[in-house]
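Visitor: give the three-dimensional model of this entry:
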Amino acid sequence: MRALSIQQPWVDRILSGEKNIKYRSRRIKDMGPLLLHASKTVVPENFDGMEQADADRLPYGALVGVVDVVDVVPVEGEDLYEWRLAHPRRFAMPIPYKGAASIFKVPMADIKMYLRPLLV
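Guide: Predicted coordinates:
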C-alpha cells in the first residue's frame, strides 16, 4: 500500500479532519487510500502555539492512519500541487515503522494483521 511520511503535528491535523489539503511538489497519479506515517523528524517551529505536553503525546516514527486522496490540483503560479484529502481514519494504536522520502510502499503483509483492530 502507498504511504507518505509527514511531520507532526500536520499528520495529526490531517487525521483529526482539521487539515484536508497537503501541498506537494509532485503530482500523484492514483487517487484512493494513502497510509500516513508520522515522521521522526521534529521541527520546533511546527509546534508554535502548542503546549509541550500536547506535542509530546503525538506519535513519531509510526504508521498512524489512512486518508483518501480524492483530487490533485496544480497551484496557479507555483510549482506545487494541492492534494485534496478526505475520509481520515486514525489507527487506535500507531504501528512502529520506518518512513521514507516521497511516496513509499508498505507491504500489506507487514501491516495486515494490525489494520482491522486498529481503525477507530
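Visitor: make it CA atoms for all contacts and neighbour counts henceforth
Guide: Noted.
Visitor: report all helices and strands that the longest strand along the chain contacts.
Guide: The residue-count maximum for a strand in the chain (DSSP state E) belongs to strand 81-96. Counting contacts by 3 or more C-alpha pairs under 8 Å, 6 or more residues apart in numbering; DSSP states H and E, strand 81-96 is packed against helix 10-15, strand 21-24, strand 62-74, helix 108-118.
Visitor: second chain to compare with the first, below:
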Amino acid sequence: MKALTVQQPWAWAIFHGKRVENRTQLWSYRGPLAIHAGARWSDRGEDSFLVRSAFREHNRWWDGRTTLPRDPFEMGAIIGVVDLVDVHPDGKRCCPPWGESGYVEHGGRERRRITHLVLENPRALAEPIPCKGALGLWNVPTDIVETINAAVIP
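Guide: From the prediction side, this is the model:
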C-alpha cells in the first residue's frame, strides 16, 4: 500500500470534506492511499478558511475566532485510507474549493505550480496507527498494512 504524509490540519480535513490534495509532482499511481498525519503542523493550514470552516462544522464547541486547538489532531500516525482516483495539473481552478492553482511554500518566494490529487472514499481509522512518515509517495511497512486492512471498514 502507498502512503502520503500530510501536515495537520490538512490531513484531518481529508476526512472531513477535503477531496483534493495539492502537490507539485505528477504521479502515475492510482489506488488505495494511506494518509499519514505528519509530525509538523501547517500554519497555512491553520489559517485556511476552508479548514477552519470544516473544523467549526464538526466541532460546534469551537468558537471559530481563536486558533485551532491542537489536541484533536493526531500527528505522526496513519489516520485513514482514501482512494487516489486522479492526478492532474491544475486547470484554471478545476477542483474547487480545495484545489489550488499555486502557492508559496515555507516562506520562499517562488510560486509553485500545483498538481491535484483527487481523493475519494475516505475511511478514517478508529485508532491512529503510529508510524514514521516520508516525503513523496512511500510504501507502508507490511505489518502496518495488515493492521490498516484489519481496521478499515469498506
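Visitor: and of the helices and strands packed on strand 81-96 of structure 1, who's closest to Met1 of structure 1?
Guide: Met1 of structure 1 lies closest to helix 108-118 among these, at 6.3 Å (C-alpha to C-alpha).
Visitor: right, and the helices and strands packed on strand 81-96 of structure 1 - which one's nearest Met31 of structure 1?
Guide: Met31 of structure 1 lies closest, by C-alpha to C-alpha, to one member of those: strand 62-74, at 5.1 Å.
Visitor: tilt between that closest one and strand 81-96?
Guide: Here strand 62-74 of structure 1 runs at an angle of 170 degrees relative to strand 81-96 (axes from the mean of the first three to the mean of the last three C-alpha atoms, to 10 degrees).
Visitor: Lys105 of structure 1 pairs with which position in structure 2?
Guide: Counting by TM-score structural alignment, Lys105 of structure 1 lines up with Asn139 in structure 2.
Visitor: next: Leu115 of structure 1.
Guide: Correspondence of Leu115 of structure 1 to structure 2, assessed by TM-score structural alignment: Asn149.
Visitor: SS state for the residue nearest the centre of structure 1?
Guide: Computing the C-alpha centroid of structure 1 and ranking residues by C-alpha atoms, centre = their mean puts Leu36 first, at 3.1 Å. Under DSSP: H, G, I helix; E, B strand; the rest coil, the three-state class of Leu36 of structure 1 is strand.
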